[in-house]
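Trainee: Task: produce atomic coordinates for the following.
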Amino acid sequence: MSTPLEAILKAIESAVPPPPEPIDLKEAGLSQRDALLAVCDAIEVWRSDEGETYATVRVGNHREHHAVGSRAFRDWMLGELARQYVNKGRPASATEGAVGDARMGLEARAHLSGVRKPAVLRVATRAERLYVDLGQPEWNAVEIDGEGWRCVVEAPVPILRTRRTSAFPVPKQSSDFSGLRRLLDRLSEDDFILLVAWCVGAFLDGVPYPILILGGEQGSGKSTMARLAQALTDPVNGDLLQPPGDDRDLIAAARNNRVLAFDNFSGIKADLADSLCRLATGSEIGGRALYSNHETATFSARRPMILNGIPDLAARGDLADRAIVLRLEAPAQRVTERDWARNVAAILPATLGAIFNAIATGMARLEQTPTPDLRMADFARFIVAAEPALPWPTGGFLAAYRRNRGQAIAALAEGDLVATAVRNFIESRETWTGRLSDLYETLSVTMSPEARRSGDWPGNARWFSDRLRRAAPTLKALGVGVVERRGGTGLTVNIGKIASLASLASSDDVGVPRDSDASDASDARFRVLTEAHPENASTETTGWSEVIP
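Mentor: Have a look, this model is predicted:
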């Protein structure tokens, strides 16, 4: 005798109509291409802002979103073809040519529909709610708003996946970071605060992200820490990424990962450092070099990033200005990879729940939270808003963040002879005005023969100009500003303490647009020694200019 539940399930099963009989391709007079398009009649196709075509398909009780050119969508099409059609009594199949023709038809359909949607990975927003794809086979998600967070069957907006996308564990309703703190007991309190803050910030949508830089000697656990940060924000199939060689590599990584975790940088060239900063803040990268037919193409997105390496990657001022820098020491006691993985798995559900709880708190309190006077102000403001749900006292984040920036600036100044020379030169003055070449000659006199021979000191005024431009963020943070003026007598430079320089501003200062992080409160007064328009640069220009609003 069946139980009531079994009877109900049997009744439901009998009420569901059986699937329709497969259609014979020959009898229906359909080509493989036409049959593939027929199975796609009920799906939605749309285009991203970059013009790529995507499809939203229903699989069982959930929807999935795939690029029309992806392997996942190809597999879905062929699976539906085999389910709905037969050929000579067997499940129908199709050639790669037919698949390609069907894809072209879907691209045309998407173009004609005019439907455009953001192409996003892992995280999306809609109507004051944040959605996080858990990466599980059911395509369920977490929904976060100012009232809390909850698991939902699916996000109401498309969130894409790639072959790298892996699954979060099901998060646990929690506000407990103690498991993570025990796991990271070798971190200082400041470093723990900043790591948690970075993880919370990595889930935000539409704001510039600080770059997490992990430094330390060999054996200090940089790669292990990078893997943990990625597991907490965007778990992947596979390991950490190899450092990109150029913009092509960086764009490819950004298309396949929301959080880019790069392992073992041996150094960062100026062009790559600029592209990393642009990707963190949302500026375009790429250009004509991406295509062999000389078309211009750009890639625009924001991505949280993790960089690790033995060299001091924050020694570049442009990176340090947008970074959280953790310098790791070797652990006092080693653990096996298996034990570490088990320990991480044990704390992930509660830690994820605590991160989502902090995000909900930040969303609820953001409007009433003032903007800090800091670089990366959007990120900093959100963390301050979320502090009641974070494992430190109110004000702890800003104090740790300022100390971290101060340490990075001090390290930059110590390692940059030009920044040190300019700072020492202006220490006993309020301002100095003169030609750039005169400044170079004046400072060169104070340099030792060893500094000149080693290359630490620029060998000519043009090289000095470039070094001065790169030292600008460090000098600005140290309270020293540089203003360029162009006149009939050539290039004149005003150097001084920032408060004194404000009085020297005039309408003929050479201005340049602010970068994508220009809303930062720290730039509200004026922007010092910023790069000039690259399209206007030449071998005859100094490559830097200044604006004071």
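
Trainee: use CA for all of it now, contacts and neighbours both
Mentor: Noted.

Trainee: show me the contacts for Tyr529.
Mentor: If you look again at residue 529, you'll see it is Leu, not Tyr. Counting by C-alpha atoms under 8 Å, 6 or more residues apart in numbering, Leu529 touches 469, 472-473, 481-483, 544-546.

Trainee: ok, so of those residues, who is nearest Pro458?
Mentor: Taking C-alpha to C-alpha as the measure, Pro458 lies nearest Arg469 of the contacts of Leu529, at 12.7 Å.

Trainee: so where does Ala7 fall, helix or strand?
Mentor: In this assignment (DSSP states H and E), Ala7 forms part of helix 4-15.

Trainee: hmm, I was thinking of Ile193
Mentor: Using DSSP H and E, Ile193 sits in helix 189-201.

Trainee: In terms of secondary structure, what does that helix contact?
Mentor: Here helix 189-201 touches helix 222-233, helix 337-365, helix 377-386, helix 396-415, going by 3 or more C-alpha pairs under 8 Å, 6 or more residues apart in numbering; DSSP states H and E.

Trainee: Compile these into JSON lines and extend it with columns for distance to Asp41.
Mentor: Formatted as JSON lines, these follow (distance: least, C-alpha to C-alpha, whole Å):
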{"stretch": "helix 222-233", "distance to Asp41": "36"}
{"stretch": "helix 337-365", "distance to Asp41": "38"}
{"stretch": "helix 377-386", "distance to Asp41": "43"}
{"stretch": "helix 396-415", "distance to Asp41": "52"}
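
Trainee: for comparison, sequence B:
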Amino acid sequence: MRNDPFAPVERNATSAVAAPASGWTAVAPVPENAAPPPVRHSRLGTPSQRWCYRNASGKLLFIACRFDTDEGKQFLPLSYGRDEQTGANAWRWKGLPEPRPLYRLDGLEAEPKAAVIVTEGEKAADAAAAMLPGFVVTTSPNGSKSARKADWSPLSGRRVIIWPDADEPGAAYAEAVMQCLAQAGAASVSVMRLPEGLPAGFDAADAFAEGWMDAQLQALIQASDEAGVSVSASGADDGEAEGAAEPKKQRTKKPSAFDFLPDETEFWHDPDRESHVTYPTGDHFEHWPVRHRFFKSYVAGIYYEKTGEALGSSALDDTIRIMEAKAQSGACYPTFRRVGAHDGDYFLDLCDQDWRAVRVTKGRWTVGQFPHVKFLRSASARALPEPQRGAGYRDLKPFINVGSEQDLMLVTAWLVAALRPEGPYPLLCVSGEQGSGKSSVTDLLANLIDAEIGKKRTVSKDERDLVIAAKNGHVLAFDNMSSVANWFSDSLCRLSTGGGFATRALHTDNEQIVLEAQRPVILNGIPDLTGRADLSDRAIAIHLPRIPEEERQTERHLKEELERMRPYLLGALLDAVSEGLSRRASVKLANPPRMADFAEWIEACSPAFGWEPGQFLEAYRLSRTDAAKVALENDPFGSELIRIIKRHRATGFSGTATHLLEVLNEHAAPAIKNMRVWPSTAATLGTLVRRAAPLLRSEGYAVTDSRTAEGRMIIIRPLSSAHPNEETGV
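Mentor: Down below sits the predicted model:
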């Protein structure tokens, strides 16, 4: 096999790897309008790795490709050029003429004062760059035997450290590079002294895989400098130069951004293995994902403040990668958005510039800084006012157009529930005709506890948008909905009572955005939005009356008054949360409804609002009954199922899905059976019965299932003959 695949191929060569006709001239850099390079080689297949060689301006010169075959690894260059006979331009599997460019020339140009690391091979160069963010890393094309065929002049006047592979070819490559650099006029050249006992061929890529860190490598580099392994332009060791007037001055290593981070900086990860950092700035601590632009700006700023130099984009990216690695070996903490918990206390992030939060304990709440609670913020999050005491829940009434005391109580309950860091959370469904203030109410309620720019959203296009919104905020608000699609209803139910989401991250093939959480949700529209039985079972439905013309206020006046009252309204809600923490252990509901945790929590908070025991539960029961009626009216199958059970199977039904379908087909009205929603198979029927279970329960029937020798049995029976609160098991 040819030692240098970059060399021109002889005219009589018969290798299928490269046999271009004569008269071909390389064109570099590659024109911007050039055709894309081929993705595979005719014999070797698709490259396992590609490395783009670019000039100092970042323009592509050629591509080095690695192929992993049954015979071992093989490298081929891929360059762009012109056929002098035909004048046609094309990509060819051959290299540029000598002297060939070094790897990562754009990085050398971007960091003119940085010391340079030279490795053997592009893979090792990329690994060294990730481990040594304060250096620029390069190599020559085609590894150990082609060092003298490269153009080393870009390293003139630079301090260079050679990182050789741990074998004889590596030592020979280092020697050849030293001589080339001496001729190129490098300011100094040293060879890294590697630890003894390394496996043969051990290189920078192996060091990266084993987790070598910046500090360990800096020590090896410093030891190499102190050992005096460097060359002058003559090629002789500096330590052996005759008549040297004085020993060579030691050069100070270029500082890393790590050197300037405060001692209190902590790199950590969350349960999803995402990397984060906590660092002090001003008089407070902040928490950010390591890759967040705010933290990147902080790192670049502190580096400039300490050195007077800009941290190049390549060095910054390398630094961030190392920080992410450190975070993965750090502590694991849960993260929170707007509301959090720690040791039984609740916390509300005010999202102000001082990173203050409200700590709510049994019987009291206080405002302060609590850096041990890892709050994350989105760029759109806005500050809440510092809460004040002195208001009650009825002070909310002038700002929301609810039609009754019951609706005001339910809205207040939804707000208090949303201040808990864990669900379940009821879905607040607000309906009303035009001019009833639906959008204003939605905006006020959502921003009262989770202020954010553009809080109200239109319906998500798909589940990915919903997952991203839920991952980056606490309260989700959807405005002006005309209907609730089936997929969206299912997703809202999972956000309400808990469930996992997973969707592919944008611009990736295998990375996922994963979310397993519960979120408070508010949605509004002209029609009733609780048409699906499973959604109505988790909803608080509020209908707003139209605002009479004589009672309308200007938006400016309403906003001014709301801004004045926001601290007091928030304080009233926090008083209730504090009361709930004091009483929740002693509150036990005799007949808990669906969303029992929510109902029990609000009952514990009720004394803070002056509500009598059971007063909220009755309002909640009436709301659920109304929502169930709306769902029943919107579900032709569920309505017909209930009619048939009541009329023909009043004592209940027990049998297979096939048997139940026969019963329904026998008694169903022809107009209903001809509708598309009517089941045609037993499998479809099982799904529809599961969805109709909340409707049956609202009409006094429990739905369960069991498995017998005959198969899966569906059981529908009156609640009077079952547990009063038996939930569906279908």
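
Trainee: Drop the TM-score for these two in here.
Mentor: Remark: TM-score between the superposed chains equals 0.80 [TM-score structural alignment, normalised by the length of the first structure]; 479 aligned residues with a C-alpha RMSD of 2.8 Å.

Trainee: before we move on, back to that, so which bit of the second structure is the helix holding Ala7 of the first structure matched to?
Mentor: On the second structure, no counterpart of helix 4-15 of the first structure exists by TM-score structural alignment.

Trainee: out of the contacts of Leu529 of the first structure, who's nearest Ala499 of the first structure?
Mentor: Nearest to Ala499 of the first structure out of these is Gly481 (C-alpha to C-alpha; 8.8 Å).

Trainee: In the second structure, which residue is most central in space?
Mentor: When C-alpha atoms, centre = their mean is applied to the second structure, the residue found nearest the centroid is Ile513 (5.8 Å).

Trainee: coming back round to it: any idea how far the helix holding Ile193 of the first structure is from the chain center?
Mentor: Helix 189-201 of the first structure sits 16 Å away from the centroid of its parent chain (C-alpha atoms, centre = their mean, to the nearest Å).

Trainee: That helix vs helix 222-233, what angle?
Mentor: 40 degrees (axes from the mean of the first three to the mean of the last three C-alpha atoms, to 10 degrees).

Trainee: And the next helix or strand after helix 189-201 of the first structure, what's buried?
Mentor: Following helix 189-201 of the first structure in sequence order, the next helix or strand is strand 211-215 (DSSP H and E). Judged by neighbour count using 16 or more other C-alpha atoms under 10 Å, the buried positions of strand 211-215 of the first structure are 211-215.

Trainee: Quickly name whichever of these is closest to Arg525 of the first structure.
Mentor: Ile211 (24.3 Å).

Trainee: list the contacts for that closest one?
Mentor: Counting by C-alpha under 8 Å, 6+ apart, Ile211 of the first structure touches 280, 304-307, 319, 322-324.

Trainee: how about TSV for these, with neighbour count, distance to Asn293 of the first structure and secondary structure added?
Mentor: Shown next, in TSV, are the contacts of Ile211 of the first structure (neighbours: other C-alpha atoms under 10 Å; distance: C-alpha to C-alpha, whole Å; DSSP: H, G, I helix; E, B strand; the rest coil):
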residue	neighbour count	distance to Asn293 of the first structure	secondary structure
Ala280	22	28	helix
Pro304	27	31	coil
Met305	26	31	strand
Ile306	25	33	strand
Leu307	25	33	strand
Leu319	22	33	helix
Arg322	22	35	coil
Ala323	27	36	strand
Ile324	23	39	strand
